[in-house]
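# Coordinates only, no sequence provided:
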């Protein structure tokens, strides 16, 4: 049996409604989870919301709400979006959950028992928006002379009593970890973190006394944990830490933490150091993906270009959005999107290519063969097409998806779709109906076999649409995983029981874009 697979997204900060970036990361994680399930692995998939910290407390105050009421409201928006996006998570965790407070206090006590926490006074720069501390040497100067973080966010000078974590103690183990092949990808992120750690690590302030919206530090001194100690701990909370048990034994260490490139430091420097201190095994891989840009520009409320993913779903459909985001952007790099780019890509590749292939093939089988499948022997051209489709679906596509090269894997799949359409044009089954009806049956049934493999392969990306194609083909629910791609007898079994193709319904309708939105 293949090893179990545990994947997490970053938990999302709900000081506002979710935007397209939240949808992008969570869709990508869902695609990976579905892909691994189809490969036969038992998968645990966790996402959720990170609800503590000064930023949430200030936002709630500005709105005249309590932090908990704001957290409840905004976390609900994220959960609703992820359900609409067909995200197959196993747990939606909230850092306000009782078991999470208990887990966070347990890892704190483990670090304290190791001698890695001490009380002192912090004086330095803090970004409320990033919930991050920065050294003077990391700051830049804004147009008005104000000091800014590396992310371009305002920083303010902070002085207060705080608990410190002995991050400096873990510099050499962290360098060794970052030099471990495969731990942090893509390579550009690894190089950034190697440079950061190589310059020397200061001990990290890990508690606050200036506000109380957070996990309480064990003890009577009135501290709450630095939000990132609490946030990162969610990954082990969801598996039963500190009690252990079956889920913990099965799924930890995590197979993959999928995160945005702006929080790589927290996940590959701070988090491993906390785990080393608490004597907990380290995650196997962290991947820092790029940002989605709106027509090449970062989204901003002041520019009025913030995209509501629910709006995109309402207009274009869930699977259209999922396909575009995975096919359009090389994963790990920044990418750009727009409504017209989505419409053009989905129409060209799903509606006109794969959708049209399935629709016209099934229609011809229904009309010209009364929908009845028969045993047949593929000729040389037919076998060549099936071999090409099998190579794309069983080798190229899974190889690239395993490496998180989604756009490359989809391109390999799409080339197989194009090969099928070329085969249709060359064989012209509509003409064979009159000149050689037996050959027509062979051609159409060859296409049925190819479409089945193509639909099985693309399921992680467009689960509902792929399922609709497989339903129309009559493929049973237990014959849709990737092991089924090696089953060469499935067609004979269907034909042997007299399976009949019904009149098909279009699965991939063309999308429309209002004229005033076209570029």
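Perfect, I can see it now. This one's a predicted model, so the numbers in the text were calculated from it and none came from an experiment.

# only C-alpha atoms for contact and neighbour calcs from this point on.
OK.

# what separates residue 297 from residue 305, distance-wise?
From residue 297 over to residue 305 the distance is 9 Å, taken as CA to CA, to the nearest Å.

# so where do the helices sit in the stretch 51-200 of the chain?
Ranges of helices in the stretch 51-200 of the chain, per DSSP state H, counting those that start in this stretch, are 54-63, 67-84, 98-113, 171-178, 187-198.

# Sketch out the strands for the stretch 151-300 of the chain, chain order is fine.
Here the stretch 151-300 of the chain has its strands, by DSSP state E, counting those that start in this stretch, at 156-165, 184-185, 204-205, 207-208, 224-225, 256-260, 286-289, 292-294.

# name the helices or strands packed onto the last one?
The contact analysis (3 or more CA pairs under 8 Å, 6 or more residues apart in numbering; DSSP states H and E) places strand 292-294 against helix 20-38, strand 335-337.

# Now render the ones you listed as a markdown table, adding distance to residue 109 and mean neighbour count.
Formatted as a markdown table, those follow (distance: least, CA to CA, whole Å; neighbours: other CA atoms under 10 Å):
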| stretch | distance to residue 109 | mean neighbour count |
| --- | --- | --- |
| helix 20-38 | 31 | 23 |
| strand 335-337 | 42 | 17 |
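
# Quick one, which of these gets closest to residue 231.
Residue 231 lies closest to helix 20-38 among the helices and strands packed on strand 292-294, at 16.3 Å (CA to CA).

# following that closest one, which helix or strand comes up?
Using DSSP states H and E, the helix or strand that follows helix 20-38 in sequence is strand 43-49.

# Tell me which other helices or strands that following strand touches.
Using 3+ CA pairs under 8 Å, 6+ apart, strand 43-49 is in contact with strand 5-9, helix 20-38, helix 67-84, strand 91-94.

# nearest to residue 357, of the helices and strands packed on strand 292-294?
helix 20-38 (23.6 Å).

# right, and residue 405 touches residue 330 too?
Yes. The criterion here is CA atoms under 8 Å, and residue 405 meets it with residue 330 at 6.9 Å.

# Indicate which one of the helices and strands packed on strand 43-49 is closest to residue 318.
Smallest distance to residue 318 across the helices and strands packed on strand 43-49 (CA to CA): 7.5 Å, for helix 67-84.

# Put this next to the previous one:
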């Protein structure tokens, strides 16, 4: 049986429509999931929407909407966006579903059975926007002396009866866990969390609210609903059948990777492992906090008018092109910037002009001049072997190794260097000239190129699945020969057929009247 691999995105808070940051995270998770499937793993990718909490309730009320009706509309918008961006999720979980309420209840009861929940009175600072509690020493001063959270969001003094979780009990465990190599990446995120854990006493965490009722009810405690982060984090368990589907849960838990934004690292690297430890459940293997996407170097906000619908970008430039740009342009884990010009420039230079043009030139030449079929009998020359080895290393070693460590842009850099090598080779070998002077050598050159194009298309498939499928279809590569293990076999040694080659990556044009530019 294939080795399991479980990956999750953060569970999106749908008090507004999805933006490019949501798309970026979902695309990255999808690329990793597709890569692991191609690597022979039994993958489960879980995403969804976190629909409870005060902020959600307030947003719905302000719009004069029923909260569940509003949440359903927004959740459907996220699902639609992810579907349009070709996100191959295995489960889309909503925190308002009955199965999720059951999972949250069971987790709560497990923490209660460990003696880690107690009833007390909460007095402290709370950010509605972050759905987070902050201590006095974490606050910063805004304009006019206004107190703000570390995320620059307003906080308000809150007093209410609350259930508390004995977070302080797990301080040493959490320090040791976050010091474990590979648990929290990149290093900058790990340093932030360790600074938080070591720099102060860890206070117990308020985990219920009584000032509103939009949430999962606390079992046996009328009037209390669970703190939204207890509820939201439990989605990672719901998505693999907790608590009733013990077979699925036993197969996929603990998660191999939680992929999240850097602004919610503390919830995942501090609160979540403590909840799990209390409930006698294993902690996730790895958490990765990626950076933010900036529009022309600026953080996106409605007031600046630079919030872009990712589906508008996908409609303008293509889904695969958008996917490629986001993961090629930004060093994964760091902040990055995007603009329409940058998308057009990058995708034209690398996808259209370099790889797409290479594939189309070679396949069209074979279709037109070789009756759609090439069998190479001429000996393999040094230039052929050198190119095949360059491409093999990039596609079967460098890119997979980089993707395994989530250095996605580095893997794509190795890939594009192999593409450049193919273009240099075709210019040097000039098969159009060999057609007249040495037809057998021409066939060897074309077969070598087709083998390289196949490898490059397979390696890029997690990033641009639809476009690379067109290339592999034109090369008549069987569906069961498109995973990473296929790279061990060289099709250039047999007969290569080409059928109906069509350009996979057309050149992009920047719209003259482009509001996203």
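Sure, I can see it. Values in this document were obtained by computation on a predicted structure and should not be read as measured data.

# how about the strands of the stretch 151-300 of structure 1, which one is nearest residue 79 of structure 1?
The closest of those to residue 79 of structure 1 is strand 256-260. By CA to CA, the value is 18.0 Å.

# which bit of structure 2 covers that closest one?
On structure 2, the counterpart of strand 256-260 of structure 1 by TM-score structural alignment is residues 257-261.

# compared with structure 1, how much does that stretch deviate?
For stretch 257-261 of structure 2, the mean deviation from structure 1 after alignment is 0.2 Å (mean CA distance after the TM-score superposition for structure 1).

# Return the residues in contact with residue 318 of structure 1.
For residue 318 of structure 1, the contact set (CA atoms under 8 Å, 6 or more residues apart in numbering) comprises 84, 85, 86.

# most surrounded residue in these?
Each of the contacts of residue 318 of structure 1 was scored by neighbours using other CA atoms under 10 Å; the highest score is residue 85's, at 21 neighbours.

# doesn't residue 227 make contact with residue 218 of structure 2?
No. The pair residue 218 of structure 2 / residue 227 is not scored as a contact, 9.4 Å apart, by CA under 8 Å.

# Have a look at the two and say which one is more surrounded.
More neighbours surround residue 227 than the other of residue 218 of structure 2 and residue 227, with 26 against 20 (other CA under 10 Å).

# now that one: how far from residue 208 of structure 2?
Per CA to CA, residue 227 of structure 2 is found 5 Å from residue 208 of structure 2.

# what does residue 429 of structure 2 give?
Per CA to CA, residue 429 of structure 2 is found 70 Å from residue 208 of structure 2.

# Neighbour count: these two, which is higher?
Counted by other CA under 10 Å, residue 429 of structure 2 and residue 208 do not tie: residue 208 has more neighbours, with 27 against 17.

# quick one: contacts for that one?
162, 163, 164, 218, 224, 225, 226, 227.

# again, only this time at 7 Å
162, 163, 224, 225, 226, 227 (CA atoms under 7 Å, 6 or more residues apart in numbering).

# swap in residue 338 of structure 1?
Per CA under 7 Å, 6+ apart, neighbours of residue 338 of structure 1: 294, 295.

# how near is it to residue 517 of structure 1?
Counting by CA to CA - residue 338 of structure 1 and residue 517 of structure 1 are separated by 10 Å.

# quick one on the thing from earlier: nearest to residue 361 of structure 1, out of the helices and strands packed on strand 43-49 of structure 1?
Smallest distance to residue 361 of structure 1 across those (CA to CA): 25.9 Å, for helix 20-38.

# Can you show me the helices along the stretch 351-500 of structure 1?
356-368, 380-391, 397-402, 406-427, 429-435, 437-457, 463-473, 490-496.

# Which residues does the first one contact?
Read that as helix 356-368 of structure 1. With CA under 7 Å, 6+ apart as the criterion, helix 356-368 of structure 1 contacts 371, 421, 444, 447, 451, 501, 502, 503, 504, 506.

# could you measure the residue sitting furthest away from the middle of structure 1 against residue 171 of structure 1, distance?
Residue distances from the centre of structure 1 (CA atoms, centre = their mean) peak at residue 435, which lies 50.4 Å from the mean C-alpha position. Distance of residue 435 of structure 1 to residue 171 of structure 1, given as CA to CA: 76 Å.

# Also residue 66 of structure 1?
For residue 66 of structure 1 relative to residue 171 of structure 1 (CA to CA), the value is 40 Å.

# Ok, residue 102 of structure 1 next?
Plainly put, residue 102 of structure 1 is 28 Å away from residue 171 of structure 1 if you go by CA to CA.

# Neighbour count: those two, which is higher?
Comparing residue 102 of structure 1 with residue 171 by neighbour count (other CA under 10 Å), the higher total belongs to residue 171, at 19 against 16.

# dump the residue contacts of that one.
197, 201.

# In space, what's closest to residue 249 of structure 2 - neighbours in sequence excluded?
Once flanking residues are discounted, residue 249 of structure 2 sits nearest to residue 240: 5.2 Å by CA to CA, 6 or more residues apart in numbering.
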